[in-house]
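# Fold the following, please.
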Amino acid sequence: MIEAEILAAWHDHLTHGRRRSPHTVRAYVATARRLIATQEQPPRDWATLAALDVAALRTQLAGRRAAGIGQVSAARELSALKAFMAFARGQAGLPAAAPRLRGPRVKKGLPRPITPDEALHLTQTVGEDAAEPWIAARDMAVLLLLYGAGLRIGEALALTPAILPLHDSLVITGKGGRQRLIALLPVVRDAVDRYVSLAPWPLPRAEPLFRGAKGGPLAAGMIRRVMARARTLLGLPPSATPHALRHSFATHLLGAGADLRSLQELLGHASLSSTQIYTQVDAARLLDVYRTAHPRA
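Below is the predicted model of the structure:
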C-alpha cells in the first residue's frame, strides 16, 4: 500500500464514515500526510502505521510548534493525529484506540457577538459596497441567513434552489449530518427572494443557490472579504466576522428569554455544553452594560 492509498482511505473514512466537514477533512488529511512524510521509512501498510509510538507523534507536534503554530492549532493537530492513529489501528485489525498523549491547554475564549444595530449596519453597508445590485442582494441574503436564522456560513452556502419557494421554516443539514428545523423570519425570506429575482445565472435545483460573479458556487472567503471591508468602513473590530453573526443570533435570542434546549436545537449543537457558553456571553454583556450605565459601577 502506498501513501496515496492510505490517504485516500483516510479521506473516505472522514468524508463518508464520520461525515466531517470539507474543511476538517482537508486539515486531517494534511496532518496524516505530514506524519507519514516525517518518518525515515515511509509506512507501506496499516500495521506499520499502527506501530508508530507516542515519541513519533511528539516529534511531529514539536516540528509543527517549531514552524510557529499556536496553542489552538497544536491542539487541533494532536486531535487529528489521535484520530488518524486510531483509524490506522482499526485498519490493522487492532483495537481502534487513540494513543494517550496530552496536548497543550487551550483557554476557551467567549464568542464575541455584535449588537443588533451593528448587524443591521453591516448588512446595509455590504449591500451599498457591492459592485452590482444582484451581488448586493446576494451578500445581504447570506448575512441575514447567518444573523436571522443562525446558520453557519457553510450551511448557508450549501443551500440549493430546491428550498424554493421559502416558507416559515426550513430543514438544515449541519455538522455530522444532523438535521434541524429553523424558523425563517420574513426579512430573511424577502432577502433570499430578492437575490433569486436578480440573479443573472440559471439556478438548477440541485446546484448551489448562491453564485459567484462568474456563475460558479459562491466561496466562503468572498463573504469574509466583503464583511471585512464593511467592518472597516464602520470601524468595527476584527472579531466582527460572518461567524460572529451566528454568535449574535444565539446571544440575542438568549437575552430575549430563549431557553437553552431550544437554542441548542436552533444552532444544531450536538452537546448542550456547546450552547451553555452563551449564558456566559450574555452575562458578560449585561455586566458591561451595568458598568457603563450604573452611576456607582
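
# contacts, neighbours, all on C-alpha from now
Will do.

# can you give me the strands in the stretch 151-297 of the chain?
Assigned by DSSP state E, counting those that start in this stretch, the stretch 151-297 of the chain shows strands spanning 169-173, 179-183.

# The first one: which residues count as buried?
I take that to be strand 169-173. residue 172 (16 or more other Cα atoms under 10 Å).

# one more to put side by side:
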Amino acid sequence: MSTLRQRMTEAMVLRGFAQRTQETYLNCVSKLAKHYGRSPDTLDTAAIQAYLLHLITERKLAYASVNQAVCAIRFLFAVVLGQRDTAFEIPMAKVPQRLPQILTRDEVARLLNNARDIRARALLTTTYAAGLRLSEVCSLQLSDIESSPERMCIKVRQGKGGKDRYTLLSPRLLDTLRFYWRVARPTYWLFPSRNGTPLDDRTVGRFYHAAREAAGIPHGGGIHTLRHCFATHLLEAGVDIHTIQRLLGHGHVSTTQRYFHLAQSRLTGTTSPLELLMPG
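Down below sits the predicted model:
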C-alpha cells in the first residue's frame, strides 16, 4: 500500500467512515491516479477538472458517480493533504431528481415467488419485508434476527452513516427464514456465500434480476427497488411518516417524505378541487 493511500485510509478510519465509503473513496482516487499515470497529490485544479469533464463527456458516467469522485478528491486534498486554504474549487454536478420505480404488491409477490431457490427467496423477502439496503441484507448475522415474542425485530448493524437500528420482523418473514435455515443451515452470516463470507453485491443483484425476469416484470431499477416498495406500501397502508423514517434509518424526515409522491392511494384517492365547486 502506498504512503498516500495509507494516510487516506487512516484519515477515514479516524473520522468513522463506513467501510463501503472508504472503499469507494479509495477507488475514485485510484482511478484518478491511473488516468494520469502519476500520484494525485501532484495534480492541480485544472487537471482535476479536466478529469471530471472526461468522466462526464467521454466515460458517460451518471452525475451521482461523478459526485462520488468529487467528494473523494475533496477529502484527499482538504483533509489528507491539508490544502484547505488553496483555491481548489470543484463544483458538484447537479443530479437529476427522478422518482424511483415502484412495484405493486402483486408484482412484489410474483417476484418473490419466482426466486431461483430458497436462499434467493429468503434474501429478497427479507430485503422487502424489512426495508433493507443491499449492504445491510448482505451483512446480516443469525444473531441479528431477534425472534422472541417480546422482540420480533431485526437488528441492522452499521447502516448508512455507521448507525445501528432496528426494523420489522414479521411473522411471515420469520417463517420464511426458519424454513430457509432448516434447508441451508447457515452458522454465522444469515446469507453466506460458498466460501463462508457474506454474499457480494453482484450475486444478490443477479438474484433480483433473475426473479424479476422470471416473473415477467419489465426491467427497471435494481434490488433497491424493494426498499422503495417497503416504504411506499407502508405509507399506503396508513403508517405514519416518522415511523417509516426510523425503520429506514433516514437521518432526516425530508428524505422519507419523497415517498408521498409514490403512494398511489394517496394520489388517486384525493378529491380534485374541481369536484368541490358548486354545480352549474
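
# related to what we said a few turns ago, and the strands of the stretch 151-297 of structure 1: which comes nearest residue 9 of structure 1?
With Cα to Cα as the measure, strand 169-173 is the member of those nearest residue 9 of structure 1 (24.6 Å).

# Identify the residues contacting that closest one?
155, 163, 179-184 (Cα atoms under 8 Å, 6 or more residues apart in numbering).

# Then stretch 3-21 of structure 2?
Contact with stretch 3-21 of structure 2 is made by 22, 26, 76, 79-80, 158, 160-162, as judged by Cα under 8 Å, 6+ apart.

# can you rerun that using 7 Å?
With Cα atoms under 7 Å, 6 or more residues apart in numbering as the test, stretch 3-21 of structure 2 has contacts from 22, 76, 80, 161-162.

# same check, this time on stretch 265-277 of structure 1
Contacts for stretch 265-277 of structure 1 (Cα under 7 Å, 6+ apart): 150, 174, 180-182, 260, 264.

# Contact partners for the alignment partner in structure 2 of residue 35 of structure 1?
Matched by TM-score structural alignment, residue 35 of structure 1 corresponds to residue 32 in structure 2. With contact taken as Cα under 7 Å, 6+ apart, residue 32 of structure 2 is in contact with residue 40.

# can we see that at 8 Å?
40, 51.

# check which helix or strand covers it.
helix 19-36 (DSSP states H and E).

# Likewise for residue 56 of structure 1?
Under the criterion of DSSP H and E, residue 56 of structure 1 resides in helix 54-66.

# Distance from the chain centre to that helix, please.
Distance of helix 54-66 of structure 1 from its chain centroid, counting by Cα atoms, centre = their mean, to the nearest Å, is 27 Å.

# List of residues touching that helix?
34-35, 38, 74, 77-78, 81, 99-101.

# So which residues of the stretch 51-200 of structure 1 form helices?
For the stretch 51-200 of structure 1, the helices defined by DSSP state H, counting those that start in this stretch occupy 54-66, 71-91, 116-129, 133-149, 153-157, 186-198.

# quick one on the thing from earlier: relative to residue 121 of structure 1, which of the strands of the stretch 151-297 of structure 1 is closest?
Per Cα to Cα, nearest to residue 121 of structure 1 of those: strand 179-183, 22.6 Å.

# Find me the equivalent region of the closest one in structure 2.
The aligned range for strand 179-183 of structure 1 is 164-168, by TM-score structural alignment.

# ok, now which ones touch the most centrally placed residue in structure 1?
The residue lying closest to the centre of structure 1 (Cα atoms, centre = their mean) is residue 152, at 5.9 Å. By Cα under 8 Å, 6+ apart, the contact set of residue 152 of structure 1 is 146, 243, 246.

# Can you tell me what it aligns to in structure 2?
Match for residue 152 of structure 1 (TM-score structural alignment): residue 133.

# Check residue 245 of structure 1 too.
So, by TM-score structural alignment, residue 245 of structure 1 is matched to residue 226.

# ok now do that match, which residues does it touch?
108, 127-128, 131.

# Mind putting these into CSV with distance to residue 53 of structure 2 and neighbour count?
As requested, these are exported to CSV (distance: Cα to Cα, whole Å; neighbours: other Cα atoms under 10 Å):
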residue, distance to residue 53 of structure 2, neighbour count
108, 40, 22
127, 36, 22
128, 38, 22
131, 36, 25
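
# which among those gets closest to residue 199 of structure 2?
residue 127 (13.6 Å).

# Isn't that closest one up against residue 137?
Yes. Between residue 127 of structure 2 and residue 137 a contact is recorded at 6.3 Å, counting by Cα atoms under 8 Å.

# What residue in structure 2 is paired with residue 75 of structure 1?
Residue 75 of structure 1 maps onto residue 67 in structure 2, by TM-score structural alignment.

# ditto for residue 223 of structure 1
In structure 2, residue 223 of structure 1 lands on residue 204 (TM-score structural alignment).

# how near is its match to residue 188 of structure 2?
18 Å (Cα to Cα, to the nearest Å).

# if you count what's nearby, which of those two comes out ahead?
residue 204 (21 against 14; other Cα atoms under 10 Å).

# Quick one: map residue 246 of structure 2 onto structure 1.
Using TM-score structural alignment, the partner of residue 246 of structure 2 in structure 1 is residue 265.

# what number of residues lie near that match?
By other Cα under 10 Å, the burial measure for residue 265 of structure 1, its neighbour count, is 17.

# can you check residue 98 of structure 2 too?
Neighbour tally, residue 98 of structure 2, other Cα under 10 Å: 6.

# and it, what pairs with it in structure 1?
Under the alignment (TM-score structural alignment), residue 98 of structure 2 pairs with residue 109 of structure 1.

# go on, residue 78 of structure 2?
Using TM-score structural alignment, residue 78 of structure 2 pairs with residue 86 in structure 1.

# That match contacts residue 94, doesn't it?
No. Counting by Cα under 8 Å, residue 94 is not a contact partner of residue 86 of structure 1; they are 9.0 Å apart.

# picking up where we left off before, any chance of the contacts of stretch 3-21 of structure 2 in a markdown table, with distance to residue 46 of structure 2 and neighbour count too?
What follows is the contacts of stretch 3-21 of structure 2, written out as a markdown table (distance: Cα to Cα, whole Å; neighbours: other Cα under 10 Å):
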| residue | distance to residue 46 of structure 2 | neighbour count |
| --- | --- | --- |
| 22 | 25 | 18 |
| 76 | 16 | 24 |
| 80 | 20 | 20 |
| 161 | 32 | 13 |
| 162 | 34 | 12 |
